[in-house]
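[1] Here is a sequence together with a model predicted from it:
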Amino acid sequence: MITPAISVLTICGIAEIPSHGPRAVSHVLSVIDPDRPELTEFSSFGEHHRTTLRFHDIIDPQAGLVMPERAHMESILDFGSSLANDAEPGAQGHLLVHCHMGVSRSTAAMVTLMLQAREDASEEALFEELRAIRPQAWPNSVMIGMADDMLGRSGRLVDALRGHYAHQIKVQPELPKWMASMGRGREVEMAR
């Protein structure tokens, strides 16, 4: 739960979006590549509030690609604030956060929103909850670093991310090779 008005949390990839249409999604945070055309996957959804952010899932600058930036994280936190402000008494909201595959940008955004809403929660508990929502979660470390700073966590969120990566590698031993092939080897090293 993020706010009393948001009782269901979902993380998914673009291909999974249509399957959530019948589930009465009330709020959507879309994190997609800048060059991706507008998504048509929401055509089966009822009325919902949607915010779209456009940047690539990278952790080091690459020519022609858009790094996650502080302004993107500010937009995620603004979205989180709007969830509390939009709350209607007795409403049972459903928040869906997605990126291309539902693994990295969306999971980093969801942890950020969870921490923003529950400042007293332990970082480790939030990552445990994240794994329950999306077992394949591998949050973008650049986004998590910015969230740590912006939410005043003094490095605790980044430390918990290291533990999360170590857990993910233990239960999914193929992850280091896959992440390294995508230029994310630095994150694999964080787990060691």
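    Yes, it's here.
[2] CA atoms for contacts and neighbours, from now on please.
    Will do.
[3] just the strands in this protein please.
    Taking DSSP state E as the criterion, the chain carries its strands at 6-13, 27-32, 49-54, 93-99.
[4] So which residues make contact with the last one?
    Right, strand 93-99. Defining contact as CA atoms under 8 Å, 6 or more residues apart in numbering, one finds that strand 93-99 is touched by 5-14, 24-32, 105-107, 109-110.
[5] Spit out the contact partners of the spatially closest residue to residue 136 that is not a sequence neighbour.
    What sits nearest to residue 136 in space, not counting adjacent residues and going by CA to CA, 6 or more residues apart in numbering, is residue 103, at 6.2 Å. Counting by CA under 8 Å, 6+ apart, residue 103 touches 12-13, 134, 136-139.
[6] Generate a PyMOL selection restricted to the buried subset of those residues.
    Only the buried entries of the contacts of residue 103 go into this PyMOL selection, using 16 or more other CA atoms under 10 Å:
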select buried, resi 12+13+134+136+137+138+139
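[7] Next one for the comparison:
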Amino acid sequence: MALSRVPGDDELYVGGIFTLRRKDALAKHGITHVVSVLKYDFTEFEDWEKYEHLGIDVDDVADEDLLGEFERTGSWIERALKEGKGGKEGRVLVHCAMGKSRSVTVVVAYLLRQYPHHTVESALDLVRQTRPIAEPNEGFMEQLELYKNMGCPRDIKNHPQYQRWLFQREVDLAVAAGMAPDRVRFEDEEVQQEGEVRDREVELRCRKCRRTLATTPYLLPHLPTPPKHSPSLPPSALHSICTNHFLHPLSWMRPALEQGLLQGRLECPNPKCGAQLGRYAWQGLRCSCNVWVCPAFSLQKARVDEAVKKREVKGVGAEGGGGIRLPPGMREKENL
């Protein structure tokens, strides 16, 4: 199985590194462009200068960041197919070591980018029609799902979901070493996606002083797990046993989180209040409903009030993202 053509209108092929030694096969299929998704010295291959080449130096491991390369590979493949080379129709080979994981991931990302009707599974199934061994590793599959969920943006690296994903990776590495992360990404200081309409806006307030602590964009909903002794409890009953609200890290938590501790208390940011509201743990906490949340920034429901606001369009206002009041002296422009 030297190289396999992806079914469809595009002259797009997938293969392994030994495909590059098959000069007859490359010539037969009229390959003009090559995307190499691995670390390798290609000078040993004859007539290498005949092809336009894009190299992506990544390993086939689950924690490799290939997501950040999807726009570069996708736009390059799109241009290669449209413009061709030397008057020839563009035909692109995407390869890695075996033509199984990295190269297939790049091809699936291209299909998601160019053909919005595809899901990750349908795009992968298309590739498997001619290349049954196609099997991106678990980490790459998660990245493809995130890419699709993001809407296959052209500016991946500045997208809030990508930035959040990178931060989660930093947290995981730090916690594995028994430390808090070196930096904290405060969600309300980041540029938020605009134009999202919500029918129900929830606002959490300190029960003692009424200070706003969080709104819907910064809440982390979770699906309660039925306890072993009552596996058939309905969802409403499961939610009623949750005693905590979990949040993204917010700027009012800065004094606590920048101490560099693995865990600690969260107190009301109102200097005239200072009520203890909950706790945080970079290594995670288990909710009373049995769900594990990591990292965890938890407010006790008994210490906050939940108010429902009228429907509105999400945007970044004078108070900061999502209606959260930023700490004194922090202007909005400084947070973008």
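    Ah, there it is. These numbers were taken from a predicted model, which means no experiment stands behind them.
[8] Quick TM-score on the pair, please.
    For this chain pair, the superposition-based TM-score is 0.60 by TM-score structural alignment, normalised by the length of structure 1; 142 aligned residues with a CA RMSD of 3.0 Å.
[9] Give me the contact list for stretch 119-126 of structure 1.
    111, 114-115, 156-157, 160, 163-164.
[10] if you go through structure 1 in chain order, where are the helices?
    70-85, 105-117, 123-133, 141-150, 156-171, 175-181, 185-190 (DSSP state H).
[11] who wins for proximity to residue 43 of structure 1 among those helices?
    helix 105-117 (20.5 Å; CA to CA).
[12] matching residues in structure 2 for the closest one?
    Counting by TM-score structural alignment, helix 105-117 of structure 1 falls onto residues 102-114 of structure 2.
[13] re earlier: can you redo the helices of structure 1 as JSON lines with distance to residue 51 of structure 1 and mean neighbour count?
    As requested, the helices of structure 1 are exported to JSON lines (distance: least, CA to CA, whole Å; neighbours: other CA atoms under 10 Å):
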{"stretch": "helix 70-85", "distance to residue 51 of structure 1": "7", "mean neighbour count": "16"}
{"stretch": "helix 105-117", "distance to residue 51 of structure 1": "12", "mean neighbour count": "24"}
{"stretch": "helix 123-133", "distance to residue 51 of structure 1": "21", "mean neighbour count": "17"}
{"stretch": "helix 141-150", "distance to residue 51 of structure 1": "17", "mean neighbour count": "21"}
{"stretch": "helix 156-171", "distance to residue 51 of structure 1": "24", "mean neighbour count": "19"}
{"stretch": "helix 175-181", "distance to residue 51 of structure 1": "28", "mean neighbour count": "14"}
{"stretch": "helix 185-190", "distance to residue 51 of structure 1": "28", "mean neighbour count": "16"}
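[14] quick one on the thing from earlier: between the contacts of residue 103 of structure 1, which is closest to residue 178 of structure 1?
    For the contacts of residue 103 of structure 1, the nearest to residue 178 of structure 1 is residue 138 (11.4 Å; CA to CA).
[15] What's the match for the closest one in structure 2?
    Matched by TM-score structural alignment, residue 138 of structure 1 corresponds to residue 135 in structure 2.
[16] if we can go back for a sec, check the fit of the match of helix 105-117 of structure 1 onto structure 1 and give the mean distance.
    On superposition with structure 1, the average gap between stretch 102-114 of structure 2 and its aligned counterparts reaches 1.1 Å (mean CA distance after the TM-score superposition for structure 1).
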